[in-house]
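>>> structure here, sequence nowhere to be found:
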């Protein structure tokens, strides 16, 4: 049986991403997904066959959008390398600020999936998707750090890979702190400390 007329697959994926980001795989019910997407259970499963499949498709979309956003910042040749990192942290903090106004943290499917290895064990595609994201994100970060070393906005004595890994861990940490209720003003201070450690 085909999808009902008016079924917007992309809109369903975007709605599902929001649920999985905040609640994780295990604590997101099919009922929550249907309510968030505004579709019936039968329509959801006619298209995605299972919650696992919907999660994978949602993770792929979330990663695609996240990498696209980060690339637009980290590969921006009009910005000094250091300013690219400032802008990236600003994006993360703006997401947390917006989510907080809705009564929750922005969450992160990527961090949550890494911290739930049973998902990857049950479905190997999850691990491959996460590894692909990690490689892509690290490459973008390293490119921005190299640019900063060349333009003098970032320290030349820190390796691009070490700096990139620190930034990745800082963003992941900010996501976790946000979910624990840490105020955005304090998250800003955490970001500033990491940025200050890299400035020339």
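Good, I have the coordinates. All of these numbers come straight from a predicted model, not from anything done at the bench.

>>> CA atoms for contacts and neighbours, from now on please.
Fine.

>>> which residues are in contact with the nearest residue to residue 156 once chain neighbours are set aside?
Once flanking residues are discounted, residue 156 sits nearest to residue 149: 5.1 Å by C-alpha to C-alpha, 6 or more residues apart in numbering. By C-alpha atoms under 8 Å, 6 or more residues apart in numbering, residue 149 lies in contact with 81, 155, 156.

>>> ok, now how distant is the first one from residue 154?
With distances defined as C-alpha to C-alpha, to the nearest Å, the gap from residue 81 to residue 154 amounts to 7 Å.

>>> quick one: stretch 112-124 to chain centroid distance?
What separates the centre of stretch 112-124 from the centre of its chain is 16 Å, taken as C-alpha atoms, centre = their mean, to the nearest Å.

>>> take a look at this one as well, against the first:
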């Protein structure tokens, strides 16, 4: 008979995702995961089978939660296109500011996974999840850019697709700079400078 679970699975997966984001897959230890989730080693692997399986489940849960939050911002009809893009960057900056209070960067599963072919090759589901998330966000940002070009808040000098790639690069740069130790005020200036480039 399976042992009763002493934790909420969604909460556990999000805690594991935060740990993987901070340390990366290779450098995240079982002890760190047990501490984050709040269970012992036996209970952890009874619930999730292996570190690899927990990583995949954690990515899936994190990206789903992120998608829901971003959809609220990028699909908000009460905002101009530029305000939607600003809102997306505000989400990133808020995460980094909260993480900085705890003495570290938030990290980014998507960037870390895209930059680690060996990690993606461990299981085809990993690359598929990250690529689907990248594609979803890309299309959502393209839509926000189109809205902005129509309402006059976003420059028409670049195609929506190019703007989406620019915003993706801006977010990735902010994430990497945060991990390199850039203070939040620098990250905010970086975001502001990037957004100015998208003004008409």
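Okay, I see it. Source: prediction; values computed, not measured.

>>> tell me which element the residue nearest to residue 156 of structure 1 falls in.
helix 124-151 (DSSP states H and E).

>>> how much does that helix stray from structure 2?
Following the fit onto structure 2, the mean deviation recorded for helix 124-151 of structure 1 is 0.5 Å by mean C-alpha distance after the TM-score superposition for structure 1.

>>> average gap between the helix or strand following that helix and structure 2?
Helices and strands here follow DSSP H and E; after helix 124-151 of structure 1, the next one along the chain is helix 160-179. Taken over the aligned residues, the distance from helix 160-179 of structure 1 to structure 2 averages 0.4 Å (mean C-alpha distance after the TM-score superposition for structure 1).

>>> can you pull the buried residues of helix 160-179 of structure 1?
When burial is assessed from 16 or more other C-alpha atoms under 10 Å, helix 160-179 of structure 1 yields the following buried residues: 160-161, 163-165, 167-168, 170-179.

>>> so what's the most centrally placed residue in structure 2 up against?
Nearest to the mean C-alpha position of structure 2, counting by C-alpha atoms, centre = their mean, stands residue 108 at 5.3 Å. Residue 108 of structure 2 sits next to 21, 22, 175 when contact means C-alpha under 8 Å, 6+ apart.

>>> tell me which helix or strand the second one sits in.
This means residue 22 of structure 2. helix 9-23.

>>> between helix 160-179 and that helix, find me the angle.
80 degrees (axes from the mean of the first three to the mean of the last three C-alpha atoms, to 10 degrees).

>>> return the distance of helix 9-23 of structure 2 from the chain's centre.
Taking C-alpha atoms, centre = their mean, the mean C-alpha location of helix 9-23 of structure 2 is offset from the chain mean by 12 Å.

>>> average distance between that helix and structure 1?
Mean for helix 9-23 of structure 2 is 0.8 Å (mean C-alpha distance after the TM-score superposition for structure 1).

>>> which elements pack onto that helix?
helix 30-37, helix 51-74 (3 or more C-alpha pairs under 8 Å, 6 or more residues apart in numbering; DSSP states H and E).

>>> before we move on, back to that, list residues touching both of residue 81 and residue 154 of structure 1?
Common neighbours of residue 81 of structure 1 and residue 154 (C-alpha under 8 Å, 6+ apart) are 145, 148.
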